[in-house]
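1. below is the sequence, then the predicted model.
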Amino acid sequence: MSATTRHPLGSRVAALLGAGALAFLGACTTPSAPPASSLSAPSATTTTNAPAPSAAEILEKARANAVGAKSAAFTGQIDQDGTEMVIDFKGTSDGASADVTLQIEAQGKVRVISVADEVYLQGDAQFWKSQGLPSPPAADKFVKAPVAAAELTQQLSLNAFLDEAFNAVTPSQLSDTVGSESVGGVDAWVITDAEGQAEGALYVSKSEFEIVRFTGSSTSPGQLDFSKWNEDLGIKPPSADQVAPLG
């Protein structure tokens, strides 16, 4: 490795996903101004003899499919600067509908549902304590977020996560070697950081060029598994008896 500091694929993507999640969490819990007039190891089984596209071609096709998708889900954990973040995300590309659960060390666990122009929060005791709420609701109750739904659109959108992640990766960072593995029964191409798979990898389905898995680096370990591309995610608001007053 040269003396110039380089940031492995896995580290850069993990850092941006982590930063995006933290920004999203902050937006959820910051009151808005009044409106002006709102990790399991993958199988190493090679499953096909089809010629492999280049790493750059796989990256570009995966990027185009991801940013053009209407919806998707991903779940897993990443470690950023020693802080573990567990995320379970499903939502639309524009953020109009989303169901996101985040658990961050020292901040607790929170679930956020955005649907029908409303945003609902459900947190554990640690989460509400970290937000300084004097009288937290019961753990099984949701509250309406003190922020206009429109202000959370970008933070909640699938594209908010994917755009930043893909902008952090260029073909020059990738190894020329393309692997082939099975991930949860899906035949996938594997493209890695130039320093090897231990510094970050992207698993892309051979049939549709859809992302099925991302793995982090040795300094920012983690794994995110992707699914439900362009599917109806069935996101619904909590029932009225599940919603409590805030504060």
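-> Cool, the structure landed. All figures in this text were calculated on a predicted structure; none of them were measured in a lab. Numbers count the residues shown, from 1 in each chain.
2. when you work out contacts or count neighbours from here on, use the C-alpha atoms and nothing else.
-> Fine.
3. just checking, what packs against the longest helix along the chain?
-> Using DSSP state H, we find that the single longest helix of the chain is helix 9-29. Counting contacts by 3 or more Cα pairs under 8 Å, 6 or more residues apart in numbering; DSSP states H and E, helix 9-29 packs against strand 71-80, helix 153-156, helix 158-167, strand 186-193, strand 196-205.
4. if you count neighbours, what's buried in whichever helix or strand comes after it?
-> Using DSSP states H and E, the helix or strand that follows helix 9-29 in sequence is helix 55-68. By 16 or more other Cα atoms under 10 Å, the buried positions in helix 55-68 come out as 55-56, 58-60, 62-63, 65-67.
5. which two in those residues are spaced the farthest apart?
-> Farthest-apart pair in those is Ala55 and Val67; separation 18.2 Å (Cα to Cα).
6. can I get the buried residues of helix 55-68 in a markdown table including distance to Ala98?
-> Below are the buried residues of helix 55-68 laid out as a markdown table (distance: Cα to Cα, whole Å):
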| residue | distance to Ala98 |
| --- | --- |
| Ala55 | 31 |
| Ala56 | 31 |
| Ile58 | 28 |
| Leu59 | 26 |
| Glu60 | 26 |
| Ala62 | 22 |
| Arg63 | 21 |
| Asn65 | 19 |
| Ala66 | 16 |
| Val67 | 16 |
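7. here comes the other one, which I'd like you to weigh against the first:
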Amino acid sequence: MSHSGFGPVARQPVTQEVFAELRDAILTGRLAPGDIVPPERELAMSFGVNRYTVREALQRLQHAGFVRIVPGGRTTVRDVRATAGLDLLAHLADVAGEPDPSIVRDGLEMRRSIGREAARLAATRGTAESHARIIARCVDYGDDAHPDADRCFWREIVESSDNFAFRLALNSLERAIDSWPDSMDPVLAADRADLLPHAPLAEAIAARDVDRAPALADAILSQAVDTWTALAAPAD
């Protein structure tokens, strides 16, 4: 293996593989904020690709907030917590291994905040048709023919809120959830089982009750936050 610590890339597309290798090195701490990324020539030799492929991968990393490229100079690693966007959750989900407990906590709290505000906006902005779809999704809970009932329910609420940024955030959260099933399935079990019924929330949105709808959404989504807090608590 070369001095840079990277080995040849065997799979296609090559640029994506180089991007993923460098991204994972940053997210796992092999390359820390402030570190100098090895030169293009060295990376090209390590990965077994041409310099254009490395340059394209580095440009993608810069666009995503992982590195800073100085023309004619060095490429340095940035602090992704200060520079990345919502897509960082999706990148974290692509990294092998169990999720960082603090990241899971943060994601669940964001999910609760978005759901609470989306419910309020759905009650305010939603149409009669979108409200009807939210109500219709409630009957899918407990039906084996609809294993994604909970996901579909919240998608309808976010769509009814007419907030595109919320939808993008939800997409990132869903991708992270799907990548960590062993960790997330127990946490979301109460939501998916309709333990705290979703029908009253749907009815509050349809009634345009801007106070009750977010309160009910908060109560439902707090189940996952509380479950994760209990699971992540150190044993006595």
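-> Perfect, thanks for sending it. In this text, all values refer to a predicted model and were calculated from it rather than measured experimentally.
8. please state their TM-score.
-> Scored by TM-score structural alignment, normalised by the length of structure 2, the superposition of the two chains gives a TM-score of 0.24; 89 aligned residues with a Cα RMSD of 5.3 Å.
9. ok so, going back, relative to strand 71-80, how tilted is the longest helix of structure 1?
-> Using axes from the mean of the first three to the mean of the last three Cα atoms, to 10 degrees, the inter-axis angle of helix 9-29 of structure 1 relative to strand 71-80 is 110 degrees.
10. list the buried ones in helix 9-29 of structure 1?
-> 9-18, 20-22, 24-25, 27-28.
11. what angle sits between it and strand 186-193?
-> 100 degrees.
12. state the distance from Leu43 of structure 2 to Arg60 of structure 2.
-> Applying Cα to Cα, to the nearest Å, the value for Leu43 of structure 2 to Arg60 of structure 2 is 15 Å.
13. which of the two has more neighbours?
-> Taking neighbours as other Cα atoms under 10 Å, Leu43 of structure 2 and Arg60 compare with Leu43 leading, 26 against 17.
14. the more buried one reaches Val54, doesn't it?
-> Yes. Using Cα atoms under 8 Å, Leu43 of structure 2 is in contact with Val54, at 6.9 Å.
15. can you pull out the helices in structure 2?
-> So, for structure 2 - with DSSP H - the helices run 14-27, 40-47, 51-63, 80-83, 87-94, 101-125, 128-138, 149-161, 164-179, 181-192, 199-206, 212-232.
16. those: which one's closest to Ile69 of structure 2?
-> So among these, helix 51-63 is nearest, using Cα to Cα, at 6.9 Å.
17. quick one: buried residues of the closest one?
-> With the criterion 16+ other Cα under 10 Å, helix 51-63 of structure 2 contains buried residues 51, 53-55, 57-62.
18. same list, the residues you listed, but as TSV with distance to Ala123 of structure 2 please.
-> Formatted as TSV, the buried residues of helix 51-63 of structure 2 follow (distance: Cα to Cα, whole Å):
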residue	distance to Ala123 of structure 2
Arg51	53
Thr53	49
Val54	49
Arg55	48
Ala57	44
Leu58	44
Gln59	42
Arg60	39
Leu61	39
Gln62	39
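19. give me the neighbour count for Tyr206 of structure 2.
-> Quick fix: residue 206 of structure 2 reads Ala, not Tyr. 23.
20. cheers, nothing more for now.
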